[in-house]
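Participant: this one's structure only:
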């Protein structure tokens, strides 16, 4: 009987049908036309045996399935080639250098974090259900010996755009590269459908703390419980109606996305491949910038986003434009919510209206006011905005330029950490350019992740250099009252 049930469940898995137990009832989810009458009849006949088997499976106990968030669902849809700039998963890859990594110690640290965080034991199914596995095998940390920079590039190439198979665990990967004459490298890859950027950062910090034999406190609250409580919370959220009204009016007037000088039509890019261009300001430069921001009462995110959009407008054929903003929204459903790992991502929209007659300070103020509105209405599902904008543009990437900021406006140092980030890159479906800003151990770090087939590298590099020069100009300027004028650097390297 056990073998028959296992064969039946395997058939369902192979057919793309997700089976789970919810409130002692057998549930299934399948794509249209994936389940025939004979299979459905068999599932009904064996219902009690299947429920018993799933509950008694000691090796891989699967907890009740639960819904995806709107962003998780958007990432899942992005796997399809039916969408412009689709056919990829949302993915992040990073490398940390550290002298003489103790692989056994690091493996224990990683498994300790896996054991105490459901997000790292989560499986996403193609049918749109996620499940947590309570007992998973110990994660084995692979170690390779590097003999050259070329070998490092081979390891990087294998993981920096890795596509994890839906329905399988794990949806992340750690690996160590050992080097004789240089620091070792920790490679970390994960599918963003299980973790947002804040969660990934906390995950790594927890691993590094355990590695240093420091204590980490684990939350009793989980992402699964968060989603269960979120539904009832949002039903009672009185700001939803106001948010709906705000966005309905805003959608009537917002400009389109930037019309940048793409070298290839976005719809002709079959599988986007992302590269990164980046710059990090010194501690002294960052301190000077943050001091001026405090004087003018601006947030770092508002300033950086304003400069970013001004540069986009300079190169775009439409001078009024809108960008997609990444939001990290954790509702206050539990006092331990800041410790919970998961994908809490939401999105919003911010617009720039070109006007040569207003001062730069006024431009930043206008962007910051939009940011405050986004915070005020952060519970509103931002994917609804994109659906409305794409109503008559089926499959089109309507807002493919993204601004992502993790800036907090304070200089943080972790001199005690043995690990230092040395490389990172991300990719997201239906995105052509993703601006990322963060505080990197005392320095403001800015990067653009971009679809390489969409841009002429020389032109993009020129755009980025002009962008950095504008911020350097603000750092050195004694007064921001006068407009900031962009001077194009025509020397392409």
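Facilitator: That came through, no problem. Since the model is a prediction, treat every value here as computed from it, not as a measurement.

Participant: For the rest of this, base every contact and every neighbour count on C-alpha atoms.
Facilitator: Will do.

Participant: Select the longest helix from the protein.
Facilitator: helix 457-476 (DSSP state H).

Participant: Can you mark which positions in it are buried?
Facilitator: 457, 459-468, 470-471, 474-475 (16 or more other Cα atoms under 10 Å).

Participant: Look up the closest residue to residue 313, ignoring the ones flanking it.
Facilitator: residue 319 (4.6 Å; Cα to Cα, 6 or more residues apart in numbering).

Participant: Please give me every residue in contact with the one you found.
Facilitator: Listed by Cα atoms under 8 Å, 6 or more residues apart in numbering, the contact set of residue 319 reads 258, 313, 353-354.

Participant: Confirm for me that residue 278 is in contact with residue 447.
Facilitator: Yes - look at residue 278 against residue 447 with Cα atoms under 8 Å: they come within range, at 4.0 Å.

Participant: give the contact list for the nearest residue to residue 182 once chain neighbours are set aside.
Facilitator: With sequence-adjacent residues excluded and distances taken as Cα to Cα, 6+ apart, residue 182 is closest to residue 99, at 7.6 Å. Applying Cα under 8 Å, 6+ apart to residue 99 gives the contacts 182-184, 418.

Participant: Equivalent analysis for residue 251, please.
Facilitator: So residue 251 contacts 385, 389 (Cα under 8 Å, 6+ apart).

Participant: Next one: it relative to residue 159, how far apart?
Facilitator: 39 Å (Cα to Cα, to the nearest Å).

Participant: put this beside the first:
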């Protein structure tokens, strides 16, 4: 038995934590649209996969330890013959299956770290379903599994290549590394000196309250030509393509949220060479870097990309202290749960290969769906090399983010990446296109909301609790507030459920401004000016002392 790594422990506790963005497994679900596959042959290939990689049999005990179980307890493969289904029934069934597998939670206590399914479709086609839990199988490990599964499927006579060491061997050598322990202590002190400077999580607009998890994805492909252009541009800036795409992402998030300072969660998957065959191991090698992003209005995009790349180098140099521990230290320092709900993951700098090999594409066809979930994650933005181009894939918690807002933000990111690919001189333009600063973006909307709250709950005053529902308002008061906004601001369609338990005047102002396409700022300004005129008239009407 082995102790869980800090990242594994965070995954394990996060899947059991109730509350906002909790109670979900950290997992990756992928579908491939295949040609005609033999279910029995594929099942034997999957079995060989379990025999090859022991972390597919990993089990977590009730006291939080991990051990390797038996194949018969962990093996999970199902094949369904859907060849007799008509088109409408088949489409509904596959959509329901996708929704179920997207939000499923594999039973790690029973050793179920992966699940495989094959849907045999009419016309000689198949769909391969693969779900893996990140506590045992990180994203690079998923690619290793798919490569081996393709080998075993293509040639059933292929022997099992057992390495000289296992993930547990790697973990034991890492935990006994005295030099690493020294670096961890040094990096902990480095982080302690900087905790106070870490910016808050991005101020995200809230979706209407929902009792169920609803995850989905948005995806776009940049062409090979666009990828080559972005790679050349990154080289000219003396940064990596990943750093370039990260800088563009930070600019778009700053624009969309109105924040000029926020933190991002940037995963890394460095495999320290503690064993000779480390690149063939399946396991969880992940760590997270907590990046402070500050895309100031007026700063050129290229300058922002370079600054964040330099900051990432500093973070990598001090990554011996796990990012999970950094967030725990931050929560203790600020006496409240601190999160980093926006994740940026890049696979662009993998040495010399696309996300999946030519063999995987040949055997299983194109990847037609991919989505990941993770506790305390509202958006996981990913960029990866695929088919010579760049796959941009955003995994989204639609129960946490408004669909209109996330769609607009995604479109802005893709458009910005294409614009830079087509015209690198765009990097000389400001990161923010708006004239107002981040703090001014919702000034009049927020001022109007605070004024309305102070009138609905006079005892709390205009500077009352940040959370709207802590003002002591009744359901009728909230209904009146929503009705007022819908009446005077066009096309709002707000409901009382838009005001969740954690909704603040500032975050609700951003929702109102976004849905009204900025019209709320004009309404808010007119409202506050009218209040000011009325209050001055009231004062002037008072008799002199």
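Facilitator: Yep, that arrived. All of these numbers come straight from a predicted model, not from anything done at the bench.

Participant: equivalent range in structure 2 for the longest helix of structure 1?
Facilitator: The alignment of helix 457-476 of structure 1 onto structure 2 (TM-score structural alignment) spans residues 403-422.

Participant: And that stretch against structure 1, how far off on average?
Facilitator: Once fitted to structure 1, stretch 403-422 of structure 2 is off its aligned match by 0.7 Å on average (mean Cα distance after the TM-score superposition for structure 1).

Participant: Checking my notes, residue 292 of structure 1 in a helix, right?
Facilitator: Yes - judged by DSSP: H, G, I helix; E, B strand; the rest coil, residue 292 of structure 1 forms part of a helix.

Participant: Structure 2: which residue goes with that one?
Facilitator: Using TM-score structural alignment, residue 292 of structure 1 lines up with residue 233 in structure 2.

Participant: number of nearby residues for residue 317 of structure 2?
Facilitator: 11 (other Cα atoms under 10 Å).

Participant: Also residue 316 of structure 2?
Facilitator: 14.

Participant: Next one: it from residue 96 of structure 2, what distance?
Facilitator: 41 Å.

Participant: same check, this time on residue 512 of structure 2
Facilitator: 33 Å.

Participant: Which residues outside stretch 76-85 of structure 1 are in contact with it?
Facilitator: For stretch 76-85 of structure 1, using Cα under 8 Å, 6+ apart, the contacting residues are 86-90, 126, 128, 193, 266-267, 269-272, 395-397, 429-432.

Participant: Let's see that with 6 Å instead.
Facilitator: With contact meaning Cα atoms under 6 Å, 6 or more residues apart in numbering, stretch 76-85 of structure 1 is reached by 86-89, 267, 395-397, 429-430.

Participant: Residue 439 of structure 1: what secondary structure?
Facilitator: Residue 439 of structure 1 ends up strand, using three-state DSSP.

Participant: Identify the residue of structure 2 aligned to it.
Facilitator: Checking TM-score structural alignment: residue 439 of structure 1 goes with residue 385.

Participant: do residue 154 of structure 1 as well
Facilitator: Per TM-score structural alignment, residue 154 of structure 1 is aligned with residue 96.

Participant: Name the SS class of that match, please.
Facilitator: helix.

Participant: Mind naming the longest helix for structure 2?
Facilitator: Under DSSP H, structure 2 gives helix 519-540 as its longest helix.

Participant: Just give me the neighbour total for residue 348 of structure 2.
Facilitator: Count around residue 348 of structure 2 with other Cα under 10 Å applied: 25.

Participant: wait, doesn't it sit right on residue 384?
Facilitator: Yes - using Cα atoms under 6 Å, residue 348 of structure 2 is in contact with residue 384, at 5.0 Å.

Participant: Please name the nearest non-neighbouring residue to the residue nearest in space to the middle of structure 2.
Facilitator: Centroid-nearest residue in structure 2: residue 380, 1.8 Å away (criterion: Cα atoms, centre = their mean). Of all residues not flanking residue 380 of structure 2 in the chain, residue 343 sits nearest, at 4.5 Å (Cα to Cα, 6+ apart).

Participant: mind checking the end-to-end distance for stretch 255-263 of structure 2?
Facilitator: End-to-end for stretch 255-263 of structure 2, by Cα to Cα: 14 Å.

Participant: how distant is that stretch from the center of its chain?
Facilitator: Computed by Cα atoms, centre = their mean, to the nearest Å, the separation of stretch 255-263 of structure 2 from the middle of its chain amounts to 16 Å.

Participant: next one: stretch 104-117 of structure 1
Facilitator: The answer for stretch 104-117 of structure 1 is 22 Å, by Cα atoms, centre = their mean.

Participant: could you give me the residues in structure 2 that that stretch aligns onto?
Facilitator: Going by TM-score structural alignment: stretch 104-117 of structure 1 matches residues 40-53.
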